[in-house]
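> only geometry, no sequence info:
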């Protein structure tokens, strides 16, 4: 994701991300697409259905996998990488997260600000 100056935005190691409203709608459509594809005639039909799902949303056909992972709850990049280690490399996960941020499918979770410490009074 880039900021207004065109520089890449970096997130901390503990930064969590969640689905946006747009992402929730995409996950619902993806789940429905997978259910319909199960009744189909094989991998070719599934790949075509993923292409039909991803094209209008400006996503890659593999992005459904990442969206479903964020649909479970708030996740850090390392949690997603660990959960998908059999499916995707860390580099692929990071690229997908950047793509999903650009498309507005996921959003960073705001870190709560701790209240200032009360001064100790000695009297």
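That came through, no problem. All of these numbers come straight from a predicted model, not from anything done at the bench.
> going forward, measure contacts and count neighbours with C-alpha atoms only.
Fine.
> Now do the contacts for the nearest residue to residue 20 once chain neighbours are set aside.
Computed as CA to CA, 6 or more residues apart in numbering, the closest residue to residue 20 that is not its neighbour in sequence is residue 106, at 5.0 Å. Residues near residue 106 by CA atoms under 8 Å, 6 or more residues apart in numbering: 17-20, 23, 67, 70, 97, 100.
> Would you mind measuring from residue 106 to residue 45?
Going from residue 106 to residue 45 by CA to CA, to the nearest Å gives 27 Å.
> Please compare the first structure with the one that follows:
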């Protein structure tokens, strides 16, 4: 397989955070949400989300996923748990994470260094 089609797999405990590009996208999404609140309803909100997503090369629903990872290092399962009320499955969250990683909006957090074992004592 070539490197382009090879899928990188992350463990269940892998945490993700916003990249600088993702932080800018969330800021633009927040501004768009505030502007849409002053609008006339759901149709205007959906149109604003579509315009926001198209300007960044994202889907309209990707803003929801970016906001979930705004708080810092979160795993896919933590994001899925937070989005349960929106009726979003773990599969959809994983697909969104893969998509956002590819376009540079999310980045994986480096693994913490392993704990150093205490020195062994010989009595």
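Here it is on my side, so go on. Just so it is clear, the model here is predicted, and its values are computed rather than measured.
> Superposed, what's their TM-score?
The TM-score (TM-score structural alignment, normalised by the length of the first structure) is 0.89; 121 aligned residues with a CA RMSD of 1.8 Å.
> circling back to that earlier point, could you tell me which of the contacts of residue 106 of the first structure belong to helices?
23, 67, 70, 97, 100 (DSSP state H).
> what about the last one, how many residues close to it?
Close neighbours of residue 100 of the first structure, defined as other CA atoms under 10 Å, add up to 23.
> In the second structure, mark out all the helices, start to finish.
Using DSSP H, helices in the second structure cover 20-37, 42-56, 62-68, 76-82, 90-102.
> For the second one, give me every contacting residue.
Which is helix 42-56 of the second structure. So helix 42-56 of the second structure is in contact with 25, 28-29, 32-33, 36-37, 39, 59-63, going by CA under 8 Å, 6+ apart.
> With the first structure overlaid, report how far that helix is off on average.
Superposing on the first structure and averaging over aligned pairs (mean CA distance after the TM-score superposition for the first structure), helix 42-56 of the second structure comes out at 0.8 Å.
> Residue 88 of the second structure contacts residue 81, correct?
No - look at residue 88 of the second structure against residue 81 with CA atoms under 8 Å: they stay out of range, at 9.2 Å.
> if we can go back for a sec, could you pick out the buried ones from the contacts of helix 42-56 of the second structure?
Taking 16 or more other CA atoms under 10 Å as the criterion, what is buried in the contacts of helix 42-56 of the second structure is 25, 29, 32-33, 36, 59-60, 62-63.
> Next, count neighbours for the residue nearest to residue 80 of the first structure when sequence neighbours are not counted.
Excluding the flanking residues, the one nearest residue 80 of the first structure by CA to CA, 6+ apart is residue 69, at 6.9 Å. When neighbours are counted by other CA under 10 Å, residue 69 of the first structure registers 19.
> Quick check: residue 69 of the first structure vs residue 90 of the first structure, distance?
Taking CA to CA, one finds residue 69 of the first structure at 14 Å from residue 90 of the first structure.
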